[in-house]
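> I would like the atomic coordinates for the input below:
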Amino acid sequence: MSDSAVHVRSDTELAATNRALYDTLWADALLIEPCRFNTWPLLSTLAAQSKRSLEVAPGLRPRLPLQRTQFLDISAAAMTRFLERGAAAVVGVINALPFADQTFDLVCSFDIVEHVDDDATALAELSRVCAPGGTLLLSVPLHEAAWTAFDDFVGHRRRYEPQDLINMLRRHGFDIERSAIFGMQPKSPRLIAWSMWHLIHHRERAMWWYNHVFMPIGLRMQRKLRWLPGLIDDPHVDTVLMVCRRTGTANGARFT
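Modelled structure (predicted):
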């Protein structure tokens, strides 16, 4: 990834931004059932075909089945909610996954690696726990030129340029098989600004709107995922979801 794709904020500032937003969000948000997301047709099928599945940093918006998945998130509030539903859940961080090598044949991580300072270690950990031939589903925001105040507010560390992303995944043993336009970010700058201000100054009211208005509308407005081979390279695409295959080891060596 090029140096221009990194926004200069200290680890402490970045961690504080993420914790302040997501501790609040997951403490007061409702858990959304995985079947309500447009990822469900694909992920329910992949999960049924997988012996062991892992979803990293689901918050309260899991995409894999609650009863057949290992979940990990930095938020104790979120993981407590999963445990109450009988799911396997543990508090932890993506840069130090508490699982043995090659444990899972399906690994999912949505909208997280752009938040961590050391994304190389995060991807190395996802690669380490993914079995040979396994599948990784990963979503990230694209294009540094598309950076807005929303990226700062939600605690993004970077956006990715497509070729840099392809190269980085290959270094960690993943090939991108297909990708689709992804994400539920509001398009209106005024709505984003309104939401950010209320989350900061009127948290309870903002969370009521999030749970009862914005999230239901966002779920209803989801479009069916349209898959293209390889990685989408379009400057108008904000966030991309990738289906990757674990075909090699770190630094490009191949499984035999």
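
> alpha carbons only for contacts and neighbour counts from here, please
OK.

> ok, which stretches of the stretch 151-256 of the chain are helices?
For the stretch 151-256 of the chain, the helices defined by DSSP state H, counting those that start in this stretch occupy 162-171, 189-201, 203-209, 215-220.

> let's see this one next to it:
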Amino acid sequence: MRNPRDAAARNIVEDNRRFYESLWSGARLVRPQRFNTWPLVSRLLAPQQCRVEVAPGLRPRLPLEDTLFIDISHAALASLKAVGARVAQGQIGSLPLASGSADFLCAFDVIEHVEDEDGSLAELARVTRPGAVMLASVPLHPERWNAFDEFVGHHRRYEPERLLAKLDEHGFVVEQSAIYGLQAKSSRVLEAGMWWLTHQRERAMWWYNLFMPLSLSRQPKLVLEPGMIDGVGVDEVLLVCRRRAAATHGNTP
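Got it, this is the predicted structure:
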């Protein structure tokens, strides 16, 4: 007998695959040096690291050289491979990596997309070695839930206290954090963007490729603070996490 939860999980994966396959098929690759995360990434880079980025799409944050990029999108992987990156198809809940193999892992804008957050966090913990760094970003505050969250396939927003507790449960300690995100502040801009992506996707992607460089040029400098920032009024947070030597969760090594 089919498990309804398994079927629902497969549907979620397929929904995400369809949305992002279409998105990345029409988008241009943005190199990691263009993002305001690059100074932080550069500071954390070290020789002989095993570096992994999960679900980068065409907006990778880690160096294209010597990083393994894992995504469900064939289009994204093909574009990354075309510029010399190493790629593998997979998803956050089942990563094609040996346990304890990653020294530096990125998971930007992905944890909130997965229904099984414990399974995903356990998998991130499984593939990282003790002492490894994980960079991640997630949206904050359930009360800020909007049509854009629904449109892009989010399953949740996090309260800062619950986020810290959930990461700690899976063996990750938040060392630093910062305000993050490129989402438009105007609800009208978001609504217009969603309409165009739904009804005139080709034209929408033309505008996306035109204005993406402009939005990147206006990114504020990341201001990192120890631990978790005061999340009042913050839509999205970037986290610098460290994998503990021994996790408290039963599903992690």
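
> before we move on, the earlier item: could you point out which of the helices of the stretch 151-256 of the first structure sits nearest I181 of the first structure?
When the helices of the stretch 151-256 of the first structure are compared by C-alpha to C-alpha, helix 162-171 sits nearest I181 of the first structure, at 13.1 Å.

> quick check: longest helix of the second structure.
With secondary structure taken from DSSP state H, the second structure has its longest helix at helix 4-26.

> chain center to that one: distance?
15 Å (C-alpha atoms, centre = their mean, to the nearest Å).

> could you give the angle of it to helix 201-217?
Using axes from the mean of the first three to the mean of the last three C-alpha atoms, to 10 degrees, the direction of helix 4-26 of the second structure lies 80 degrees away from that of helix 201-217.

> Specify, as a residue range, where stretch 62-71 of the second structure falls in the first structure.
Aligned using TM-score structural alignment, stretch 62-71 of the second structure spans residues 64-73 in the first structure.

> wait, I meant stretch 124-142 of the second structure
Counting by TM-score structural alignment, stretch 124-142 of the second structure sits on residues 126-144 of the first structure.

> Please report how far the nearest residue to P229 of the first structure once chain neighbours are set aside lies from V116 of the first structure.
Excluding the flanking residues, the one nearest P229 of the first structure by C-alpha to C-alpha, 6 or more residues apart in numbering is R178, at 4.2 Å. The gap separating R178 of the first structure from V116 of the first structure is 24 Å, by C-alpha to C-alpha, to the nearest Å.

> Return the most buried member of the helices of the stretch 151-256 of the first structure.
Among the helices of the stretch 151-256 of the first structure, the stretch with the highest mean neighbour count (mean count of other C-alpha atoms under 10 Å) is helix 162-171, at a mean of 18.

> chain center to that one: distance?
Mean-position distance between helix 162-171 of the first structure and its chain equals 17 Å (C-alpha atoms, centre = their mean).

> now do stretch 83-99 of the first structure
The answer for stretch 83-99 of the first structure is 15 Å, by C-alpha atoms, centre = their mean.

> in that stretch, what counts as buried?
87-95, 97 (16 or more other C-alpha atoms under 10 Å).

> Likewise for stretch 40-54 of the second structure?
41, 50-54.

> Columns secondary structure and distance to D71 of the second structure on top of those, output as TSV?
Shown next, in TSV, are these (DSSP: H, G, I helix; E, B strand; the rest coil; distance: C-alpha to C-alpha, whole Å):
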residue	secondary structure	distance to D71 of the second structure
V41	helix	20
C50	coil	17
R51	strand	14
V52	strand	11
E53	strand	9
V54	strand	6
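
> what inclination does the longest helix of the second structure have with respect to helix 187-199?
Here helix 4-26 of the second structure runs at 90 degrees with respect to helix 187-199, directions being taken by the same axes, to 10 degrees.

> For helix 4-26 of the second structure, enumerate the helices and strands it packs against.
Packing partners of helix 4-26 of the second structure (3 or more C-alpha pairs under 8 Å, 6 or more residues apart in numbering; DSSP states H and E): helix 74-82, helix 201-217.

> Can you pick out the most distant pair from the buried residues of stretch 83-99 of the first structure?
A87 and N95 (22.1 Å).

> now the strands for the stretch 101-250 of the second structure?
Counting by DSSP state E, counting those that start in this stretch, the stretch 101-250 of the second structure has strands at residues 102-108, 128-139, 172-179, 225-226, 236-243.

> Please tabulate those in TSV, including the columns mean neighbour count.
Below are those laid out as TSV (neighbours: other C-alpha atoms under 10 Å):
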stretch	mean neighbour count
strand 102-108	23
strand 128-139	22
strand 172-179	21
strand 225-226	13
strand 236-243	23
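
> want to throw those into JSON lines with distance to A9 of the second structure?
Below are the strands of the stretch 101-250 of the second structure laid out as JSON lines (distance: least, C-alpha to C-alpha, whole Å):
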{"stretch": "strand 102-108", "distance to A9 of the second structure": "19"}
{"stretch": "strand 128-139", "distance to A9 of the second structure": "20"}
{"stretch": "strand 172-179", "distance to A9 of the second structure": "25"}
{"stretch": "strand 225-226", "distance to A9 of the second structure": "36"}
{"stretch": "strand 236-243", "distance to A9 of the second structure": "25"}
